[in-house]
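Chemist: no letters, just coordinates:
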């Protein structure tokens, strides 16, 4: 059950039926589960078991990450040397926006990883995540300050000074460079999901920022969902409006996990070598998003771009 705290913050300018696996596949699953349990990775055990026993209806209603295969792998972004972090999809421009923190820049990308423009960013000490929240409207994180910053980007934007932008400083469990690493936005409910990287891992749900007619901000935590996080850190988030499911990215565990609306881990995608069609492991995944066609995009430090697609269902022979 989630717990909610209400804060007054001025927004100033400063059980379905299981489909049991059989034969050798079941044996392989049991070996994986036993290994995970041996090393104390019980959330991973639960995820693998849920994924192995999901029925057709559950898979159809989900993003269902196991079906995805990479079709653009480790493409270096032209002119970007290092520190690539954060990723979001802009459905109006049909492009992607990423962020770097040294130097601070916002980078617009095509859906195949071409650099379209680079926007210098000032007024944010340690930007780590970026999220589209409406036409021309974005939220950034300032990791060390544990602040959310509301900025505007349009076709003519050539530089952004976020020093005077509306911001919300949360300051929850501050511990240096292990702060806010990911963002996701649910436009229907107005929830902004904020990922705290680790020590401890948390996914906060913020209502009232950046759009609110009052100064009240509500912050909710889902303790059961946080306890079920199977990775060892949080590097990125994405909310899928079609399914209502939340995706959470772990850089250290090289894992992307789909959570159902009730907070249960439902499916996963491995970013390790030899999995999901990858020739090499994703070295340091830092951001994830989906577009309106359901394609998954991942960016990795230092400057690498990945795209994964879900093959269309095979029509039965008629």
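Modeler: Sure, I can see it. This is a predicted model, so every value here is computed, not measured.
Chemist: please make it C-alpha for all contacts and neighbour counts, starting now.
Modeler: Will do.
Chemist: the helices in the chain, which residues?
Modeler: Assigned by DSSP state H, the helices in the chain fall at 23-38, 42-53, 56-61, 223-227.
Chemist: what's the angle from the second one to helix 23-38?
Modeler: Here the directions of helix 42-53 and helix 23-38 differ by 170 degrees (axes from the mean of the first three to the mean of the last three C-alpha atoms, to 10 degrees).
Chemist: pull out the buried residues from helix 42-53.
Modeler: 42, 43, 44, 45, 46, 47, 48, 49, 50, 51, 52 (16 or more other C-alpha atoms under 10 Å).
Chemist: now do the last one
Modeler: Buried residues in helix 223-227, counting neighbours by 16+ other C-alpha under 10 Å, are found at 225, 226.
Chemist: so which elements touch it?
Modeler: Judged by 3 or more C-alpha pairs under 8 Å, 6 or more residues apart in numbering; DSSP states H and E, helix 223-227 is in contact with strand 2-8.
Chemist: so what touches the strand it packs on?
Modeler: The contact list for strand 2-8, computed with C-alpha atoms under 8 Å, 6 or more residues apart in numbering, reads 215, 216, 217, 218, 219, 220, 221, 222, 223, 224.
Chemist: tally up the residues packed near the residue nearest to residue 296 when sequence neighbours are not counted, please.
Modeler: Excluding the flanking residues, the one nearest residue 296 by C-alpha to C-alpha, 6 or more residues apart in numbering is residue 290, at 4.6 Å. Neighbours of residue 290 under the rule other C-alpha atoms under 10 Å: 22.
Chemist: for comparison:
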């Protein structure tokens, strides 16, 4: 009888795990530390975007004053910078490998492929052609972008009026491509969209289901969310007591999350330890104990 109960428990466990959507468990993340960014003119004043370069193990930030792309360590030490010339209101930045980035302008909703070279100046005319996500938008356009290494696509967010989350395929050789609405952004119930991060950039997440999830941040709602590609919210971190101007997010290979704010500085959130079971694990443990207790009672009655 006990063996049959255990077989049943195993079957229920597998079914529960199959139905459970993999999640980062943002509620288990803790604020590890905060560091300031170089805010002097020509550096990262009014930081609007942050991205992680897995080839160098460093962070790159850009301010909406479009003055420079700045490389910093994970604790904020400046490593180098590349000046920008001719760009306007740069709000989106994502690393795409081999020292290259996609850099987006909010108002023109243009996305450029650029190569980072420290101590040089990148001129906008030399970054053309660019891909356009739509017509000119007065400070409500392209706000964030993240590259998906699995299929070389991009997820991008438009801030508001209307909010939008796009999936795009782009050929930067001639600026052609296409983009479609990934899901209805209204499902998230936030006041604006400020940035997005694809979790598929974390190697250990590939093939686990986590790689399909996204991190989405809302500056005005002061909320960092983990969402599915159908718009289901899996978890969140309330930023209300930390910052009113957090608008950039990225993640490294260890699952550590970096949130940038305009001030400029970065909040570093550390993941929960693997030894702490997820909520569904607790449920399965309780289910197992209940079934074993039931089996023991049956034996005593028999």
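Modeler: Great, that's in hand. In this text, all values refer to a predicted model and were calculated from it rather than measured experimentally.
Chemist: can you pull the TM-score for these?
Modeler: Once superposed, the chains reach a TM-score of 0.76 (TM-score structural alignment, normalised by the length of structure 2), with 250 aligned residues with a C-alpha RMSD of 2.3 Å.
Chemist: mark which of the contacts of strand 2-8 of structure 1 are buried, thanks.
Modeler: Among the contacts of strand 2-8 of structure 1, those classed as buried by 16+ other C-alpha under 10 Å are 217, 218, 219, 220, 221, 222.
Chemist: the second one reaches residue 210, doesn't it?
Modeler: No. Applying C-alpha atoms under 8 Å, one finds residue 218 of structure 1 not in contact with residue 210, separated by 11.9 Å.
Chemist: what sits against the most centrally placed residue in structure 1?
Modeler: Nearest residue to the geometric centre of structure 1 (C-alpha atoms, centre = their mean): residue 237, 1.7 Å. By C-alpha under 8 Å, 6+ apart, the contact list for residue 237 of structure 1 reads 182-184, 193-195, 246-249, 287-289.
Chemist: against residue 116 of structure 2, how distant is the aligned partner of residue 266 of structure 1 in structure 2?
Modeler: Matched by TM-score structural alignment, residue 266 of structure 1 corresponds to residue 234 in structure 2. As judged by C-alpha to C-alpha, to the nearest Å, residue 234 of structure 2 and residue 116 of structure 2 stand 35 Å apart.
Chemist: what do you get for residue 37 of structure 2?
Modeler: Residue 37 of structure 2 is 19 Å from residue 116 of structure 2, by C-alpha to C-alpha.
Chemist: if you count what's nearby, which of the two comes out ahead?
Modeler: The residue with more neighbours, out of residue 37 of structure 2 and residue 116, is residue 37; 25 against 20, by other C-alpha under 10 Å.
Chemist: which one in structure 1 is aligned with that one?
Modeler: Under TM-score structural alignment, residue 37 of structure 2 pairs with residue 77 in structure 1.
Chemist: just residue 129 of structure 2 next, same as before
Modeler: By TM-score structural alignment, residue 129 of structure 2 lines up with residue 167.
Chemist: you'd agree its match is up against residue 145?
Modeler: No. With contacts counted by C-alpha under 8 Å, residue 167 of structure 1 stays clear of residue 145, the gap being 10.9 Å.
Chemist: between those two, point out the one with more neighbours.
Modeler: Applying other C-alpha under 10 Å to residue 167 of structure 1 and residue 145 shows that residue 167 carries more neighbours, namely 25 against 21.
Chemist: would you mind measuring from residue 116 of structure 1 to residue 306 of structure 1?
Modeler: Taking C-alpha to C-alpha as the measure, residue 116 of structure 1 falls 17 Å from residue 306 of structure 1.
Chemist: the more surrounded of those two?
Modeler: More neighbours surround residue 306 than the other of residue 116 of structure 1 and residue 306, with 23 against 13 (other C-alpha under 10 Å).
Chemist: can you verify my assumption that residue 89 of structure 1 contacts residue 287?
Modeler: No. Assessed by C-alpha under 8 Å, residue 89 of structure 1 is found out of contact with residue 287, at 11.1 Å.
Chemist: now intersect the buried ones among the contacts of strand 2-8 of structure 1 with the strands, please.
Modeler: Those of these mapping onto strands are 217, 218, 219, 220, 221, 222, per DSSP state E.
Chemist: show me what the fifth one lines up with in structure 2.
Modeler: Using TM-score structural alignment as the criterion, residue 221 of structure 1 maps onto residue 181 of structure 2.
Chemist: how many residues are close by the closest residue to its match other than its chain neighbours?
Modeler: Once flanking residues are discounted, residue 181 of structure 2 sits nearest to residue 166: 4.6 Å by C-alpha to C-alpha, 6+ apart. Residues lying near residue 166 of structure 2 (other C-alpha under 10 Å) number 20.
Chemist: can you check residue 57 of structure 1 too?
Modeler: Neighbours of residue 57 of structure 1 using other C-alpha under 10 Å come to 9.
Chemist: who's in contact with it?
Modeler: Shown in contact with residue 57 of structure 1 (C-alpha under 8 Å, 6+ apart): no residues.
Chemist: coming back round to it: quick check, nearest of the contacts of residue 237 of structure 1 to residue 85 of structure 1?
Modeler: residue 287 (5.8 Å; C-alpha to C-alpha).
Chemist: and for the equivalent of that closest one over in structure 2, the neighbour number?
Modeler: Superposed on structure 2 with TM-score structural alignment, residue 287 of structure 1 falls opposite residue 248. For residue 248 of structure 2, the tally of surrounding residues (other C-alpha under 10 Å) stands at 33.
Chemist: what do you get for residue 214 of structure 1?
Modeler: Residue 214 of structure 1: 12 neighbours (other C-alpha under 10 Å).
Chemist: from residue 262 of structure 1, how far off is the nearest residue to it once chain neighbours are set aside?
Modeler: In this structure, residue 214 of structure 1 finds its nearest non-sequential neighbour in residue 208, 7.7 Å apart by C-alpha to C-alpha, 6+ apart. Note on residue 208 of structure 1: its distance to residue 262 of structure 1, by C-alpha to C-alpha, is 22 Å.
Chemist: quick one, which of those two is more surrounded?
Modeler: Counting neighbours by other C-alpha under 10 Å for residue 208 of structure 1 and for residue 262 shows that residue 208 has the greater number, 21 against 12.
Chemist: does the more buried one touch residue 189 like I think?
Modeler: No. Counting by C-alpha under 8 Å, residue 208 of structure 1 stays clear of residue 189, with 10.5 Å between them.
Chemist: for the residue mapped onto residue 145 of structure 1 from structure 2, which non-adjacent residue is closest in space?
Modeler: Aligned counterpart of residue 145 of structure 1 in structure 2: residue 108 (TM-score structural alignment). Among residues not flanking residue 108 of structure 2 along the chain, residue 136 sits closest, at 4.7 Å (C-alpha to C-alpha, 6+ apart).
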